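Undergrad: I'll drop the sequence and a predicted model, then ask my questions.
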Amino acid sequence: MLTGKQKRYLRSEAHNLQPIFQVGKGGVNENMTNQIADALETRELMKVQILQNCDWDRDEVAKALSEGTGAEIVQVIGKVIILYKESKEQKRIQLP
């Protein structure tokens, strides 16, 4: 579980990132969560964008991605979700 100070730090780090994955009409599936988990192992911090044609609520998408990948939800703002998962092999981000 991330503290408020850690979330603030991660939000500032994620500010300049572009969304890598997009959740569309199909919602969240196992293939997508596997790909996001692999990307999180490499990057640790990433943005996921929810498209307008997505049938799922943004909080449902965030919860499904968090549970499927084992990542922490840093922030859900508008149609963008910021996820963080500490890398086992390529740790780059030092949390305060």
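TA: Done, it's in.
Undergrad: from here on, contacts and neighbour counts on C-alpha atoms
TA: Fine.
Undergrad: list the buried ones in the lengthiest helix in the chain?
TA: Longest helix of the chain, by residue count under DSSP state H: helix 30-43. Residues of helix 30-43 classed as buried: M32, T33, I36, A37, A39, L40, E41, T42, R43 (neighbour count, 16 or more other C-alpha atoms under 10 Å).
Undergrad: this is the comparison structure:
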Amino acid sequence: MKLTTSQVRYLRSLAHSLKPVVMVGANGITEGLLDELSNALATHELIKVKVRAEEREERDEIIELLCRKSGAQNIQRVGHVLTLFKRNSDKPKINLPK
């Protein structure tokens, strides 16, 4: 699902007050982390993820891998915090503007 600019702005405004619910630590991306990420996206649709990687290139690789494995879209990245969105196909929780 391709999001419009206004939809991305709307999602960023919703995510402003959110705290990270998933944290990528020293162990990197594990199956347990991917399961937790999938559960959080299914429950909330819009989440923040904290990536603890010092090098920018490493963070970029982790972010790309998280998006690919989860099927979520990268809404915003500020430093080590990433905002992801994945529409729940059964019961959408967030009503996006047109």
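TA: Looks like it came in fine. Only a predicted model underlies this, so the values are computations on that prediction, with no experimental measurement involved.
Undergrad: give me the TM-score for these two chains.
TA: The TM-score (TM-score structural alignment, normalised by the length of the first structure) is 0.88; 96 aligned residues with a C-alpha RMSD of 1.9 Å.
Undergrad: sorry, back to before: how close does the helix or strand that comes right after the longest helix of the first structure sit to the second structure?
TA: Using DSSP states H and E, the helix or strand that follows helix 30-43 of the first structure in sequence is strand 45-50. Comparison of strand 45-50 of the first structure with the second structure after fitting gives an average deviation of 0.5 Å (mean C-alpha distance after the TM-score superposition for the first structure).
Undergrad: report all helices and strands that the following helix or strand past strand 45-50 of the first structure contacts.
TA: Next in sequence after strand 45-50 of the first structure, counting helices and strands by DSSP H and E, comes helix 58-69. Where contact means 3 or more C-alpha pairs under 8 Å, 6 or more residues apart in numbering; DSSP states H and E, helix 58-69 of the first structure is packed against helix 30-43, strand 72-77.
Undergrad: mind checking which of those is nearest K5 of the first structure?
TA: Closest to K5 of the first structure of these, according to C-alpha to C-alpha: strand 72-77, at 11.1 Å.
Undergrad: where in the second structure does the closest one align, residue-wise?
TA: Using TM-score structural alignment, strand 72-77 of the first structure corresponds to residues 73-78 of the second structure.
Undergrad: which residues touch that stretch?
TA: V8, L11, R12, C67, L82, T83, L84, F85, K86 (C-alpha atoms under 8 Å, 6 or more residues apart in numbering).
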